[in-house]
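> Pasting the sequence and the predicted model now:
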Amino acid sequence: MHGVPNDAATKKFVWDTSALLNIKEPNGQGYSPGHSFYKDFSDGWLSGPYFNIYPAIAVFELQASVSRAHREGRKMLRDFYIVSENSVVYPIDQELISRCADLFDKPGFSSLRGGDLIFACIARIEDAYLVTLDKGFSLVADHIRVIDLNESRDSAKYRNLFRD
């Protein structure tokens, strides 16, 4: 739905705001797990077709985070060109609400806060991985595949999930 491929061969990834922001925020050595993971697509490190899903709410949350960084005197580019032929900005609309309605009171999903429910629901209905730095998604790890980039803060340990 919403332009997301539904073939079994395509690996799909829902990016939450924390992971998208991490692409723009490297550590002192210039490394960020979000940027490394995103770059692995173009470098061919992750084999096979892929598709990135950016929930529309993340676009607004990301811009608000950039504005906050600017107010705090930090430099961060506002422009962010991640939408390509292998991605979509996923609308938050009536169709999504209808498709997710049975998830709202399910264990784990009913404990999520704020927009996290949107990210988790999209990952579930699109059979996608959820890419995040938010530990709160451990609540739904039995229902969706969560890539916790916290485990890759020093090196790309997430790659172990995709080794053949």
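Yep, it's here. Numbers count the residues shown, from 1 in each chain.
> contacts and neighbour counts: CA atoms only from here.
OK.
> show me where this structure has helices.
17-23, 33-43, 56-71, 94-100, 116-125 (DSSP state H).
> Nearest to Arg153, out of those helices?
Distance to Arg153, taken as CA to CA, is lowest for helix 33-43 among the helices of the chain, at 5.7 Å.
> Just the buried positions in the closest one, please.
By neighbour count, with 16 or more other CA atoms under 10 Å as the criterion, the buried positions of helix 33-43 are Pro33, Gly34, His35, Ser36, Phe37, Tyr38, Phe41.
> Against His143, how distant is the fifth one?
This means Phe37. Going from Phe37 to His143 by CA to CA, to the nearest Å gives 22 Å.
> next one: the fourth one
Remark: distance between Ser36 and His143 (CA to CA) = 26 Å.
> just the third one next, same as before
His35 sits 26 Å away from His143, taking CA to CA as the criterion.
> Also the last one?
Distance from Phe41 to His143, counting by CA to CA: 25 Å.
> re earlier: which one of the helices of the chain lies closest to Leu161?
Each of the helices of the chain has some distance to Leu161 by CA to CA; the shortest is helix 33-43, at 11.8 Å.
> got the contact list for that closest one?
Residues from elsewhere that reach helix 33-43 (CA atoms under 8 Å, 6 or more residues apart in numbering): 19-24, 26, 46, 50, 149-150, 152-156, 158.
> hmm, 6 Å instead?
Residues outside helix 33-43 that contact it (CA atoms under 6 Å, 6 or more residues apart in numbering): Ala19, Asn22, Ile23, Leu149, Ser152, Arg153.
> Stretch 106-114 now?
Phe104, Leu139, Val140.
> tell me which of those residues is nearest to Phe80?
Compare each of these with Phe80 using CA to CA and the shortest gap goes to Val140, at 28.8 Å.
> One more to weigh against that first structure:
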Amino acid sequence: MIKFVWDTSAIINIKEPNEHGYSPGHSLWKDLADGWIKGEYRNILPTLAVFEVNATVSKLERKNKPILREFYLLDDNTSLYDIDKNLIQNAAEYFTLDGFSFLYGADLVFACIAHIEDAYLVTMDGKLAFHAKKHIKVVDLNESKDTANYRELFGDQP
């Protein structure tokens, strides 16, 4: 099973298309749902992202940028990941890893979850992608702003 941990920037991007209506976050989510990326998959949304997404939406609304406040991503292939004592105990050894030690706050949480779950970290945060890729697989959606370049990570597909 292929797993994907979505950070806040990638979740927000699902609802932020460019001027041509393309969003790499939405495209990846759809490619998974449509079976373009073959095999079973799991989208993992850290519970912390619920708060971060709502804070980001509020910030965008204050700047008069249109974005849907409520959008639903939970389905049979998506799960919430609890930020709890168990995560802290399992992640403690990663806090000082080269690269991870440069991450702040939620970025470190997302990277640790991806490491523990042997998952791709899906992000639009260039700094997070740069530091995290030393130890985990990263889908940097910045490399797919105009077209689905992330597909190269998954080899030849239909």
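Good, I have the coordinates. Being a predicted model, the structure only gives us computed values, none of them experimental.
> re earlier: show me which of the contacts of helix 33-43 of the first structure is closest to Ile125 of the first structure.
Ala19 (19.9 Å).
> What does the closest one correspond to in the second structure?
Ala19 of the first structure maps onto Ala10 in the second structure, with residues paired by TM-score structural alignment.
> Tell me how far the closest residue to its match other than its chain neighbours lies from Ala132 of the second structure.
The spatially closest residue to Ala10 of the second structure, leaving aside those adjacent along the chain, is Thr123, at 4.8 Å (CA to CA, 6 or more residues apart in numbering). Taking CA to CA as the measure, Thr123 of the second structure falls 10 Å from Ala132 of the second structure.
> Likewise for Ala148 of the second structure?
Look at Ala148 of the second structure and Ala132 of the second structure: by CA to CA, they are 21 Å apart.
> higher neighbour count, those two?
When Ala148 of the second structure is set against Ala132 and neighbours are counted by other CA atoms under 10 Å, the residue ahead is Ala132, at 27 against 17.
> Map that one onto the first structure.
Under the pairing rule here (TM-score structural alignment), the equivalent of Ala132 of the second structure within the first structure is Val140.
> same deal with Asp75 of the second structure?
Aligned partner of Asp75 of the second structure by TM-score structural alignment: Ser84.
> Read off where stretch 19-31 of the second structure ends up in the first structure.
Residue correspondence for stretch 19-31 of the second structure in the first structure, counting by TM-score structural alignment: residues 28-40.
> Would you pull up how far that stretch lies from the middle of the chain?
Taking CA atoms, centre = their mean, to the nearest Å, one finds stretch 28-40 of the first structure lying 14 Å from the centre of the chain it belongs to.
> coming back round to it: farthest-apart pair in the contacts of helix 33-43 of the first structure, please.
Ile23 and Ser152 (12.9 Å).
> about what we covered before: can you tell me which of the contacts of stretch 106-114 of the first structure lies closest to Tyr90 of the first structure?
Compare each of these with Tyr90 of the first structure using CA to CA and the shortest gap goes to Phe104, at 18.7 Å.
> What is the aligned counterpart of the closest one in the second structure?
Under the pairing rule here (TM-score structural alignment), the equivalent of Phe104 of the first structure within the second structure is Phe95.
> Now do that match: how many residues are near it, please.
Neighbours of Phe95 of the second structure under the rule other CA under 10 Å: 17.
> OK, contacts around it?
For Phe95 of the second structure, the contacting residues are Ser101, by CA under 6 Å, 6+ apart.
> I'd like the distance from Phe110 of the second structure to Glu152 of the second structure, if you could.
Note on Phe110 of the second structure: its distance to Glu152 of the second structure, by CA to CA, is 23 Å.
> Which one of these two is surrounded by more residues?
Phe110 (27 against 9).
> Determine which residue in the first structure is aligned with that one, please.
By TM-score structural alignment, Phe110 of the second structure lines up with Phe119 in the first structure.
> Serialize the buried residues of helix 33-43 of the first structure to CSV and add fields for distance to Phe80 of the first structure.
Below are these laid out as CSV (distance: CA to CA, whole Å):
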residue, distance to Phe80 of the first structure
Pro33, 17
Gly34, 14
His35, 12
Ser36, 16
Phe37, 16
Tyr38, 13
Phe41, 17
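> what's the burial count for the counterpart of Val66 of the first structure in the second structure?
In the second structure, the position corresponding to Val66 of the first structure is occupied by Val57, as judged by TM-score structural alignment. Neighbours of Val57 of the second structure under the rule other CA under 10 Å: 19.
> All good on my end, thank you.
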